[in-house]
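>>> got a sequence here, can you build the structure:
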Amino acid sequence: MTEAPQTLSVERVARTEWITFQRTDQLNAMSMQMLREMADALEAAIADDAIRAIVLTGSGRAFCAGADLKEVAGARHEPGESDLLDLVEHTFGLIRHGPKPVIAAVNGLAMAGGLEMVMSCDLVFAAESAQIGDAHSNFGVFPGAGGAAILPRRIGLNRAKYLLFSGENVSAREMMEWGLVNKVVADAQLRETVQAFADKLTDKSPAVLRRMKAVANRSMNVDEPAALAEEMLNLRAHMRSWDMREGLTAFNEKRKPQFRGY
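Now for the predicted structure:
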């Protein structure tokens, strides 16, 4: 029998899986156990056809304050044993490359690895009071999950360098103006707003969302002709899908489509 997770909670609401970090006293800093439990929860949600969207959020006053630096400082690993960086790479990879949309519901502080986790998500909703930044330089730590490599692509080189070099936080609203956050809402309305949006996603074709996510992600690393060519290949494959046939049939019959995800 699988043990219940200790560092997070998992809750299904309609067709959305909510993964809530519960290391409140540590500002939801990522320990190795938390990363393992995150990976288990993500893999289970990805494998469950009843789940159409995934939400990551935190408890208390933080979304995630980054890696647990006390654990990092005291870590000792046997040769061949996975370390924290291996777990981060695997877990964040499930968020970035998994077939289902992942929403970050940023309830509070998101710093360093917490910011990198936010950047791994497909969409970002934030509470008005949330503060976001890259704190690696404050502790002499180098980022390893996108702080230096991906943040400049999201908010621009100069803004990224400011956050990286200064270690300062900025408001969620400023991050929305910079392009990282999709929507900022009142603190008390964050969960309700995210759930309402996730409900909209769960009515969409999972096959369409899966292909859109994959092509959009890869478009960042190829030139425009290559991106357009891949989009056309995916369209040709999708034209043979149940979901496209069902969507067009439902349109003609003036009813809500019943998508199956293939």
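>>> going forward, measure contacts between C-alpha atoms and count neighbours the same way
Fine.
>>> nearest spatial neighbour of R191, chain-adjacent residues omitted?
A105 (7.4 Å; C-alpha to C-alpha, 6 or more residues apart in numbering).
>>> quick one: end-to-end length of stretch 198-214, please.
Distance between the two ends of stretch 198-214: 19 Å, counting by C-alpha to C-alpha, to the nearest Å.
>>> one step back: so what's the residue nearest to R191 up against?
V55, L56, T57, G58, F63, V124, F125, A126, A127, L190, R191, V194 (C-alpha atoms under 8 Å, 6 or more residues apart in numbering).
>>> surely V194 meets F125?
Yes - under the criterion of C-alpha atoms under 8 Å, V194 makes contact with F125 at 7.0 Å.
>>> those two: which has the busier surroundings?
Higher neighbour count among V194 and F125: F125, with 25 against 20, using other C-alpha atoms under 10 Å.
>>> here is a second sequence; please produce its structure as well for comparison:
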Amino acid sequence: MSILIDDRARVRTLTLDRPDALNAFDEALYDATTEALRDAAEDPSVAVVLLTGNGRAFSAGTDLREMHARTSDPNFQPGKHGFLGLIDALTEFPKPLIVAVNGLGLGIGTTIIGFADLAFMSTTAKLKCPFTGLGVAPEAASSFLLPTLIGRQNAAWVLMSSEWIRAEQAKEMGLVFQVCEPDDLLATARTHADTLAAKPISSLMAVKRTMTAPLRAEIAAARQRENAAFAELMGGPANIEALVAFAEGREPDFTSLPAGS
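All right, here's what the predicted structure looks like:
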């Protein structure tokens, strides 16, 4: 199993469990997380979902070796749900979703916070949206959700710079609700989850539904724009240079690419 599932007092904890790969999302983990969210949404005994990672990472984002295979291997087999299925499940998830960022979070390991109702972060964790560093475009409606959550200039830096965001900076931006010492992270997140889980599930779902309803059309439009940009850039000169550099263990050099790449 690439995801651990634990139920306690109407809180379902989902733990990404590929620690040797820094919980990077391969197709199997995308599928497992999607199905776990869908199951929790439909389970009448679950009031709140708490999502975290096992080991020193929350998630290192999409598995770059699989990303490279997707662009270079004609026999590559995508999963049942994949990245887009996970984003569908997050967008549609009707119950409170709490994220506990226990370690580094790259790509979807950061943009998933846009779908969280509460996010907690370890003081030793750090976040990065490496899209420009990979020569690609934003994902997961982050081009809409992050400006909404943290303001346009903060979002521009997070999405354009491919720089690490430390915990205190994330808290100052409003990207996370609370920063905790590593040993306190899960307990603090769990305390908040328990507080919510003691409330009527119907009321929790009504609050979330009324809060997210105005965002749904904008999320769909952002995803459409992002997917088009991603499809245009993936496999292009900048993306190939980034992936080759990753495979060779060096920093990419985008300065020698043709103009506009």
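>>> overlay them and tell me the TM-score.
TM-score of the superposed chains, computed with TM-score structural alignment, normalised by the length of the second structure, equals 0.76; 215 aligned residues with a C-alpha RMSD of 2.1 Å.
>>> which one in the second structure is aligned with the residue nearest to R191 of the first structure?
In the second structure, the residue matched to A105 of the first structure (TM-score structural alignment) is A100.
>>> quick one: contacts for A116 of the second structure?
By C-alpha under 8 Å, 6+ apart, the contact list for A116 of the second structure reads P96, L97, I98, V99.
>>> so V124 of the first structure: helix, strand or coil?
strand (DSSP: H, G, I helix; E, B strand; the rest coil).
>>> now do the contacts for it.
Contacts of V124 of the first structure (C-alpha under 8 Å, 6+ apart): I103, A104, A105, V106, V118, L180, V181, N182, K183.
>>> these, buried ones only, as a ChimeraX selection?
A single ChimeraX command selects the buried members of the contacts of V124 of the first structure (16 or more other C-alpha atoms under 10 Å):
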select :103,104,105,106,118,180,181,182,183
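>>> out of the contacts of V124 of the first structure, list just those in helices.
Those of the contacts of V124 of the first structure mapping onto helices are V118, per DSSP state H.
>>> which single one of the contacts of V124 of the first structure is nearest to N28 of the first structure?
Distance to N28 of the first structure across these (C-alpha to C-alpha) is lowest for V106, with 12.0 Å.
>>> share the number of residues neighbouring D73 of the second structure, please.
When neighbours are counted by other C-alpha under 10 Å, D73 of the second structure comes out with 11.
>>> what do you get for the one 4 residues further on?
Q77 of the second structure: 11 surrounding residues under other C-alpha under 10 Å.
>>> quick one: what helix or strand has it in it?
Q77 of the second structure belongs to no helix or strand when elements are defined using DSSP states H and E.
>>> run a quick neighbour tally on M220 of the first structure.
M220 of the first structure has 11 neighbouring residues, counting by other C-alpha under 10 Å.
>>> who does the helix or strand where L215 of the second structure lies touch, helix- and strand-wise?
Secondary structure assignment for L215 of the second structure, by DSSP H and E: helix 201-233. Packing partners of helix 201-233 of the second structure (3 or more C-alpha pairs under 8 Å, 6 or more residues apart in numbering; DSSP states H and E): helix 142-150.
>>> by how much does the helix it packs on deviate from the first structure on average?
Compared with the first structure after fitting, helix 142-150 of the second structure has a mean deviation of 2.0 Å; criterion: mean C-alpha distance after the TM-score superposition for the first structure.
>>> for that helix, buried residues please.
Buried residues in helix 142-150 of the second structure, counted by 16+ other C-alpha under 10 Å: S142, S143, F144, L145, L146, P147, L149, I150.
>>> now do the contacts for the fourth one.
The neighbourhood of L145 of the second structure, defined by C-alpha under 8 Å, 6+ apart, consists of G114, F115, I219.
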